[in-house]
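# build the 3D model from these lines:
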Amino acid sequence: MNSPSVVSGALDGLSELAAELEGSIHLPGSPEYEQEIAPYNVAIRHSPQLVVSVVGVRDVQVVLRYAAAHGLPIGVQATGHGALEPVDRGILLSTRRLDKLAIDPTTRTATLGAGVRWRDVLAAAAPHGLATLSGSNTSVGAVGYTLGGGIPVMGRTFGYAADWVRSFEVVTPDARVLHVSPQSEPELFWALCGGAGNFGVVTEMTVELVEVSTVYGGAIYYTGEHLEPVLRAYRSWAETLPEHTNSSVAMIYLPPPLQGTTLVHIRFCHVGDSADGERLIAPMREVAPALLDEVREMPYAEVDTIHRDPENPVPFYPRGALLTSFTDETIDTLLRVAGPDEPIPMVYWELRPLDAAFHRTPAVGNCVGGRDAAYLISLVGLATPGVLDLTKAGLQRVLTALEPWSKRETIVNLHGSLGDEADRSRAWDEATYEHLAGLKQQLDPAGMLRYGHIIGLNAQHAG
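All right, here's what the predicted structure looks like:
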């Protein structure tokens, strides 16, 4: 146990709190505090009154009891990839040291703590010929990603990551420890799978793995001048792909010293025979001269090379929308408002089909939304000083122009920057949101869990 250097008058009872913890407390001004609060999106600046780094379930119970006794809100952070708004008071509960990881090759499951990243699970599962339903960046925390639904690289083949959860261990706001499964706590299980961490602090999760060791996948890059023919070819091509083939298309805006240069990026992942994969990608290889073609047979452990998301923290502003269709007229609109020559301070935008297994209802129901959408568009702009207002206005122009093809609903993990309760509620249909809001009021009536994609935000922030 590491006792804090208690700052007089900061918060009452810190010495007593420290005495109960196996983990550690970090106060503003310490190097450990700065390390713990750092998110992946460096445009977000957390400033909690204290950070508690927990090492076990009992620590989480202690923190929740302390927060309740002192009327403090709590934000939860593991790897920092899910930070969409500042934790500006109360406690930041760091779960990054909950690093339990166990693979059971017989049942094809992984049991993992809240601080485990997908890359750790993937490395442990690969020797058994198994893979995770991770997203485009395996440095993301597995639990937080899954609580938001989880959009896997292999999603057309296997569906959402939340569809493959077996059980959770969760500490509810009143400090109870529950084992949550479809059998033991069916309503809470439904809500945790896609409910964005509103109902407790998840300390452990068991997920089913898939039998995949290699894929035929990678990236093809073209220069930005080829955006229009690539987009038009991609739309027709994507509609023909079998569900074992996953893809997306993106426009990437390169940083200095290459600022002003754009790339078109095809992302491809075929789960199956490499010869079939090579045949399926062939039409996109013929659309325009490739600047770089990295598509090949590859171990699934190299999945990060398909999207090549930035490894280092960057300041960004994200938005997202679900589309009901993607037509020639949609392409015309997208080229007009988000083409290579548009003066929006962009990092990238991506268009991804959400059909095939994404549309299927899982054997055990959950609250993940978006199952009737055709495409997802994700927009990421720069949030550096001096350009954020331009970024916000530019991304809003794109979303407004796409409204004829857009749904009201979004998806939690790629909803983007958060607005008021009406905005946040769009991550679910109205009936699902009403059900989730009722459960939130039942389990967390004081709104202790108050940061992130929170349900009932307006009521929770009152007072």
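
# every contact and neighbour count from this point should use C-alpha atoms.
Fine.

# quick check, I151 in contact with G135.
Yes. The criterion here is Cα atoms under 8 Å, and I151 meets it with G135 at 5.8 Å.

# just checking, next helix/strand downstream of whichever helix or strand P283 is part of?
Element membership of P283, judged by DSSP states H and E, is helix 274-285. Using DSSP H and E, the helix or strand that follows helix 274-285 towards the C-terminus is strand 292-293.

# what's that following strand in contact with?
Identification of contacts with strand 292-293 by Cα atoms under 8 Å, 6 or more residues apart in numbering yields 218-222.

# cutoff 7 Å now
With contact meaning Cα atoms under 7 Å, 6 or more residues apart in numbering, strand 292-293 is reached by 219-221.

# in strands only, show me the residues you listed.
Within those, residues falling in strands by DSSP state E are 219-221.

# so what's the residue count around the closest residue to T107 other than its chain neighbours?
The shortest distance from T107 to any non-neighbouring residue, by Cα to Cα, 6 or more residues apart in numbering, is to E208 (7.9 Å). Using other Cα atoms under 10 Å, E208 is surrounded by 23 other residues.

# in contact with E208, which residues are there?
108-110, 164-166.

# out of those, which sit inside strands?
109-110, 165-166.

# closest to E311 among those?
A110 (24.8 Å; Cα to Cα).

# hang on, that closest one packs against A102?
Yes. Under the criterion of Cα atoms under 7 Å, A110 makes contact with A102 at 5.7 Å.

# so between these two, which is more surrounded?
A110 (23 against 15).

# how far away is the more buried one from G438?
31 Å (Cα to Cα, to the nearest Å).

# over to Q77?
25 Å.

# comparing these two, which residue is more hemmed in?
Q77 (26 against 15).

# check the gap between the more buried one and A83 for me.
Relative to A83, and taking Cα to Cα, Q77 is found at 8 Å.

# how about A19?
Going from A19 to A83 by Cα to Cα gives 29 Å.

# before we move on, what about V271?
31 Å.

# ok, A102 next?
27 Å.

# and for L379?
16 Å.

# burial count for the closest residue to G141 other than its chain neighbours?
Excluding its sequence neighbours, the residue lying closest to G141 (Cα to Cα, 6+ apart) is R117, at 4.2 Å. Neighbourhood size, R117 [other Cα under 10 Å]: 25.

# tell me who's in contact with R117.
The contact partners of R117, by Cα under 7 Å, 6+ apart, come to 138-142.

# quick one: stretch 166-174 to chain centroid distance?
20 Å (Cα atoms, centre = their mean, to the nearest Å).

# to compare against the first, here's the next sequence to fold:
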Amino acid sequence: MESPQTPEPATVHNIVFGALRRNLAGALHEPGVPAYDELATPWNLAVQASPAAVVEAANPGDVAEVVKFAAANGLLVAVQATGHGIASEMDGALLIHTRALDTFVLDVDKRTARIGAGVTWKTILSACEGVGLTGLSCSAPGVSVAGYTSGGGIGPMARTFGAASDRVRSFEVVTGDGELHQVSAQSDPELFWGLRGGKGSLGIITGMEFELLELPFIYAGALFFDAFHVENVLRTWAQWCPTLPGAATTSVAMMQLPPLPGVPEPLAGKFTIAVRYVYIGTADDGATWLAPMRSAGSLLMDAVGPMPSSMIGMVHSDPEDPLPAAEGHTLLADFPVAAATSLLEAAGPDSSSPQLMVEIRQFGGALAQEPAVPSALCHRDAPFGLCTVGVGPPPVLPAFRAHAGDLMTNMSPWAYGGTLPNFSAGSGAAGFAGNYTPAVLGKLTALAEYFDPSNVFRLGQVPER
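The predicted model follows:
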């Protein structure tokens, strides 16, 4: 397949948005108005977003109009709903904001949900609470379902139920030619494959339908220990988690939380370590499996117990308010005690680590099994993931990134190679490529050439053609 010529990018000042504005049901905001600043700002305040204009799409037709306009005028297109996964600084691009695409239909009998691209997991979980259902949410339920699922969707129950993208039945999507498609495994298997894990490289998802789980309660939460017990907790976790059944999903995080409103007093301003845990089964069985970690040291807080599945966000208690952050991510092939020792040297309480959080997530279980309908989500067999988060004013963020790079080097003896889409947003085309095997990246690139002939979605995605 021959690569089409990409139009030369047009300068912002010679683009007249009047024609586009007249074709929209929603609003178009240019720089200088409050709505532009509100909608253009991503969740990560360290990203300086300067799109040429922001379109607050009122319906899928608006998305199609923007994409057609961008293709005709040599502009790039970006999209955000909550702004958690923005992949680029967006300078000069047209940004489509999808928060107004908030349709939501819950079918309790069929155990499905149909949503617009602006719907968050918080909305889903709240609606499902009274009917005993839940979805495969992420650790931070404030993010959009569509954005999260397009990156595969690996959350706090991944070892038990796999990836959220495996539960999708159909998508409504606008591709790079400005066409609106209804896509399922039956109607368009290739595009359906790429939308589940391709993280926005093939089109803008405007809606989707997915399966829910019958799961009213979980045994879940986090254990917190102080700095004195960090070494023993981390070493014990490294030996304990490989023994867990598929009914359990866990992670461990070394944290330095500031003394701010909302941070529990026992954790504020201290170096602590948290063991996150979700068990699908009885509370007694969940407690039995967790017992080795409960006895790994004196507890500052024990916040693990039976809870409604709608409260799964409490397991990680990720911050909801926007922050300036520098994030790092890599996958690990193993996490033995020797790896725990190396991690302690680079990020433990005696390391002078500047990171707000350094986390190891255990994968495997159902996530490692290929789904019945294949998808573009790669690296399913990676057993562990390493994440870092540094928070501070933009001038100090490069130091956080440098430290994260050194930490990854320290952990290189256990490197798996590669990353996951939802953990590597903002890392550009090279970072995007690291999410996939060469074969999958090649297939995504070929599909992008077909579905995005003007290359309008190339911001931080498949290599520029």
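
# TM between them?
After superposition, the two chains reach a TM-score of 0.94 (TM-score structural alignment, normalised by the length of structure 1), with 448 aligned residues with a Cα RMSD of 1.6 Å.

# corresponding residues in structure 2 for the helix holding P283 of structure 1?
Aligned by TM-score structural alignment, helix 274-285 of structure 1 falls on residues 283-294 of structure 2.

# quick one: buried residues of the matching stretch?
283, 286-287, 289-290, 293-294 (16 or more other Cα atoms under 10 Å).

# please apply the same query to stretch 375-393 of structure 1.
375-384, 388, 390-392.

# what's the most distant pair in the residues you listed?
Spanning the widest gap among these are Y375 and T384, at 28.8 Å by Cα to Cα.

# grab the nearest non-local neighbour of G365 of structure 1.
W190 (6.2 Å).

# helix or strand: which one has that neighbour?
helix 186-192.

# in structure 2, point out the residues matching that helix.
By TM-score structural alignment, helix 186-192 of structure 1 lines up with residues 189-195 in structure 2.

# now stretch 399-406 of structure 1
The aligned range for stretch 399-406 of structure 1 in structure 2 is 408-415, by TM-score structural alignment.

# mind listing what's buried along the matching stretch?
Applying 16+ other Cα under 10 Å to stretch 408-415 of structure 2 flags 408, 410-412, 414-415 as buried.

# dump the residues you listed to TSV, plus distance to E327 of structure 2.
Formatted as TSV, the buried residues of stretch 408-415 of structure 2 follow (distance: Cα to Cα, whole Å):
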residue	distance to E327 of structure 2
M408	12
N410	17
M411	16
S412	18
W414	20
A415	18
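
# show me which of the residues you listed is closest to V47 of structure 2.
Once Cα to Cα is applied, the member of those that ends up nearest V47 of structure 2 is M408, at 22.7 Å.

# SS state for that closest one?
Put simply, M408 of structure 2 is helix when judged by DSSP: H, G, I helix; E, B strand; the rest coil.

# excluding covalently adjacent residues, which one is nearest to it?
Here the residue nearest M408 of structure 2, using Cα to Cα, 6+ apart, is T330, at 7.4 Å.

# do I have it right that the one you found meets T388?
No. The criterion here is Cα under 7 Å, and T330 of structure 2 misses it with T388 at 9.3 Å.

# tell me the residue in structure 2 aligned with P313 of structure 1.
When structure 2 is aligned by TM-score structural alignment, P313 of structure 1 is paired with P322.

# so which bits of the match of helix 186-192 of structure 1 are buried?
For stretch 189-195 of structure 2, by 16+ other Cα under 10 Å, it's 190-195.

# quick check: end-to-end length of the match of stretch 399-406 of structure 1?
8 Å.

# how far away from the center of its chain is it?
23 Å.

# just stretch 92-107 of structure 2 next, same as before
17 Å.

# pull up the distance across that stretch, start to finish.
End to end - Cα to Cα - stretch 92-107 of structure 2 spans 41 Å.

# average gap between the helix or strand harbouring L178 of structure 1 and structure 2?
Using DSSP H and E, L178 of structure 1 sits within strand 177-180. After superposition onto structure 2, strand 177-180 of structure 1 sits on average 0.9 Å from its aligned residues (mean Cα distance after the TM-score superposition for structure 1).

# output the contacting helices and strands for that strand.
strand 165-171 (3 or more Cα pairs under 7 Å, 6 or more residues apart in numbering; DSSP states H and E).

# counting by contacts, list what the strand it packs on packs against.
strand 177-180, strand 201-208.

# quick one, that strand and strand 201-208 angle?
Between strand 165-171 of structure 1 and strand 201-208, the angle comes out at 160 degrees (axes from the mean of the first three to the mean of the last three Cα atoms, to 10 degrees).

# what comes into contact with strand 165-171 of structure 1?
61, 177-181, 200-208.

# matching residues in structure 2 for that strand?
Under TM-score structural alignment, strand 165-171 of structure 1 corresponds to residues 168-174 of structure 2.

# repeat for stretch 441-450 of structure 1
Counting by TM-score structural alignment, stretch 441-450 of structure 1 corresponds to 449-458 in structure 2.

# how about the counterpart of G82 of structure 1 in structure 2, nearest residue that isn't a chain neighbour?
G82 of structure 1 maps onto G85 in structure 2, with residues paired by TM-score structural alignment. Taking Cα to Cα, 6+ apart, and ignoring the residues beside it in sequence, G85 of structure 2 has A425 as its nearest neighbour in space, at 5.5 Å.

# so that neighbour makes contact with G83?
No. Contact between A425 of structure 2 and G83 fails when scored by Cα under 7 Å: they sit 10.7 Å apart.

# so what's the alignment partner in structure 1 of L94 of structure 2 up against?
L94 of structure 2 maps onto I91 in structure 1, with residues paired by TM-score structural alignment. Applying Cα under 7 Å, 6+ apart, we find I91 of structure 1 in contact with 48-51, 72-75.
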